[in-house]
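> Sequence first, then the predicted structure:
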Amino acid sequence: MRLQPQRHTMQTEILVCFLLFATCQCLPFYNGFYYDHILNNSSSNGNGDVVHFNGVKLVVDTPEDALFGYRGGNITLPCSFHYEPKLQSPRRFRVFMVQIIWLHFTGQIHGFYYCFTDQIFLSAGVVFPYQPHHGRYQLNFHDAKKACEAQDAMMASFEQLFRAWEEGLDWCNAGWLMDGTVQYPITLPREPCGGKDTAPGVRNYGERHKHLHRYDVFCFSSALKGKVYYLEHPDKLTYAEAKEACEQDDAKIAKVGQLFAAWKFLDFDRCDAGWLDDGSVRYPIAFPRLNCGPPEPGVRSFGFPEKHKQFGVFCYKMN
């Protein structure tokens, strides 16, 4: 990169300060709500920035010493980063750089710069709210993590929940996220959900006590490794009979995360309620129509009926 000399004037200093302010204050702002978890949990080690993302540190380093160049010459501005601990899967990111350049009276060009990154999360999947059979707001953080894992899913991150909200997820019950915060997405503001006069957005309760506080949870399920299907059976089944029927078909009763993934990625559509592994009864609608629930696509839920009640069943079979 070729550097052109500039006069070191007060006007230049003001312009540079404005540029730094405008560039560094770049946390996303959405509809009146912005997520400040990164801001509140960032720190600096003097050599660069350390930004925490859900327990992973993104360390961005630039050299401590000033860089020197000469008129007409080229100069390299080093900027390096790494994750602590090292990530198992790569994340896509963008690197931004702000430069402050002036001409020293000796004719040397002095350059100082600030380097930072903006991460782009590319994990494909579906976010769904989950509460266990014993009702609303029964899970502490650790129970919530286990509940998602039991349904072939994992706790959602804020980035995943925010993307789901952008795609239309609206859920008025607060749920745990993997960073220990409790939040919920609202696309249609209303009185029980923060007030009808508030803007749409992801409502944030902040970090809560992981043992004492209890909420629901937002789970994240990625693409399927197998097949979810509605078992054609001559009779409706109790929960025990449903599990046995799947096993007789060389399959297992499907889990909630598997049903959501099939609905999301394969447009799985069935207007028949069926048992799932956790004892809930649900059915997926990819193409809304009369007599199949609301006019929007989604996974409909009958809750947790008594297990002697009779329904169909969704099974899961590995490829």
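Thanks, I have the structure now.
> Please count neighbours and contacts with C-alpha atoms only from this point.
OK.
> What helix or strand is the residue nearest the centre of the chain located in?
When the chain is reduced to its mean C-alpha position, the nearest residue by Cα atoms, centre = their mean turns out to be residue 160, at 1.8 Å. Secondary structure assigned from DSSP states H and E places residue 160 in helix 158-166.
> And the contacts of that helix?
Applying Cα atoms under 8 Å, 6 or more residues apart in numbering, the set of residues contacting helix 158-166 from outside is 121, 126-127, 177-179, 185-187, 201-202, 218, 220.
> what's downstream of it, the next helix or strand?
Read in the C-terminal direction, the helix or strand following helix 158-166 is strand 175-176, with elements assigned using DSSP H and E.
> ok, structure two:
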Amino acid sequence: MLSLWRPLLALSLHVLLLLLPPGNCQMFGYNNGFHYQDISNGNGNGELYFNGIRLHVESDHPSVSATRGSSVTLPCHYHYEPELSTPRRTRVKWSWLPASVIAEPVASPAFYRESEVMVAMGNRHRSYGSFRGRVRLRRSAPGDMSLVINELQLNDTGRYRCEVIDGLEDESVTVELELRGVVFPYYSPKGRYHFNFFGARKACHDQDARLATFEQLFTAWEEGLDWCNAGWLADGTVQYPITVSRSGCGSEDLAPGVRNYGPRHRHNHHYDAFCFSASVKGSVYYLKSLAKLNFTEAVQACLREGSHMAKVGQLYTAWRLMGFDLCHAGWLADGSVRYPITKPRKNCGPPEPGVRTFGFPPLDMKFGVYCYR
């Protein structure tokens, strides 16, 4: 019986839509992002083809980089072709796939599920999770749905999706967010190759950093990072960068590059770590003192200043991103002794720029101290 009525129902709907002006179709709940300008086409099975206005969502830049603690704008604009004479009601949704998730080589599609950042319709909006209170839409012009993120955090990096929904039509574009920062090798106070994957991840976190991605390590290698000790990366692989081929670092016959041990057992295998740290809003400074300090005295000296001892990641970002240069060895919070050199000179270590390290000397030895405020 239903099969007998279906042609009559389709014909009635066909005639009704033809009699209505295109804009009035919405009064019956038909709003899928098209104007129903040509309804005469169909496949004879009740499915109608609509020709009319199309929704387009675009971004001026597929990737954006910024500094930690700053504000950043992820561009997203939408428009219709041809242009509309009157505005239409749209819903905008921003979602996010963290860089740490993208780096993980897992098989389950559910692992790559995006998290909501913000949804907006008209003047109403809602933000979610760690983005709550830190995000807004720029709305500098009609169709501008660019996302502004304030107080950028170390874990905000990743792939952001701008999705514009107009009735049944749904278009989106993605923008990659990266933080400008620095990759540095890190090993345990106990010596080389003491971290399993989880220990390496914690060690980086303790130094105001995180495990570097392969892309970050590769960029650091291109910029001259040379380190002949293998370290964990965020994807669970173990690699190390070599700019000058030599014996014991792969082989003298191998071309320079990033040496790759591939994925290793995350619990049982032990290596160093390659950490990534981005710039911070505070400042790292060397505490001027007439006397050198042991580690305990150094801790108290920074506290009296209203500061804390600087972490390794903070010293590296001050050196790399702020040009911090000082030829004085000082304690850091992890018990290591280091100093930053941007302009190599006599009696200040090797002829290349870098953060010099004395390793982890006995805690009763006397040095200066680097504080962070």
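Cool, the structure landed. The structure presented is a predicted model; accordingly, all values stated were derived computationally and were not measured.
> Quantify their similarity with the TM-score.
TM-score of the superposed chains, computed with TM-score structural alignment, normalised by the length of structure 1, equals 0.65; 221 aligned residues with a Cα RMSD of 2.5 Å.
> picking that back up, look up how far residue 276 of structure 2 lies from the aligned partner of the residue nearest to the centre of structure 1 in structure 2.
Using TM-score structural alignment, the partner of residue 160 of structure 1 in structure 2 is residue 216. Computed with Cα to Cα, to the nearest Å, the distance linking residue 216 of structure 2 and residue 276 of structure 2 is 8 Å.
> list residues touching both of those two?
Taking Cα under 8 Å, 6+ apart as the contact criterion, the common neighbours of residue 216 of structure 2 and residue 276 are residue 183.
> circling back to that earlier point, which of the contacts of helix 158-166 of structure 1 count as buried?
With neighbours counted by 16 or more other Cα atoms under 10 Å, the contacts of helix 158-166 of structure 1 contain buried members at 126, 127, 177, 178, 179, 185, 186, 187, 201, 202, 218, 220.
> Now do the SS call for the fourth one.
Local secondary structure at residue 178 of structure 1 is given as coil here, using DSSP: H, G, I helix; E, B strand; the rest coil.
> Would you map the helices across the stretch 101-250 of structure 2?
Ranges of helices in the stretch 101-250 of structure 2, per DSSP state H, counting those that start in this stretch, are 197-206, 214-222.
> against structure 1, where does the longest one fall?
Mapped onto structure 1 with TM-score structural alignment as the criterion, helix 197-206 of structure 2 occupies residues 141-150.
> mean offset of that stretch relative to structure 2 (after superposition)
Here the mean offset of stretch 141-150 of structure 1 against structure 2 after fitting is 0.4 Å, by mean Cα distance after the TM-score superposition for structure 1.
> Flag every buried residue along the lengthiest helix in structure 1.
Within structure 1, and with DSSP state H defining each element, the longest helix by residue count is helix 10-24. Neighbour-count burial for helix 10-24 of structure 1, counted by 16+ other Cα under 10 Å, picks out 16, 20.
> one step back: and the match of helix 197-206 of structure 2, how far from the chain's centre?
Its chain's C-alpha centre lies 16 Å from the corresponding centre of stretch 141-150 of structure 1 when counted by Cα atoms, centre = their mean, to the nearest Å.
> circling back to that earlier point, could you measure the match of residue 160 of structure 1 against residue 240 of structure 2, distance?
The gap separating residue 216 of structure 2 from residue 240 of structure 2 is 12 Å, by Cα to Cα.
> What's the match for residue 259 of structure 1 in structure 2?
Pairing criterion TM-score structural alignment: the partner of residue 259 of structure 1 within structure 2 is identified as residue 315.
> list the contacts for that match?
If you count contacts by Cα under 8 Å, 6+ apart, residue 315 of structure 2 has them with 284, 340.
> Helix or strand for it, just tell me which one.
helix 312-322.
> ok so residue 360 of structure 2 is a helix residue?
No: assessed with three-state DSSP, residue 360 of structure 2 is coil; it does not lie in a helix.
> That one matches what in structure 1?
Alignment note: residue 360 of structure 2 maps to residue 304 in structure 1; criterion TM-score structural alignment.
> That'll do, ta.
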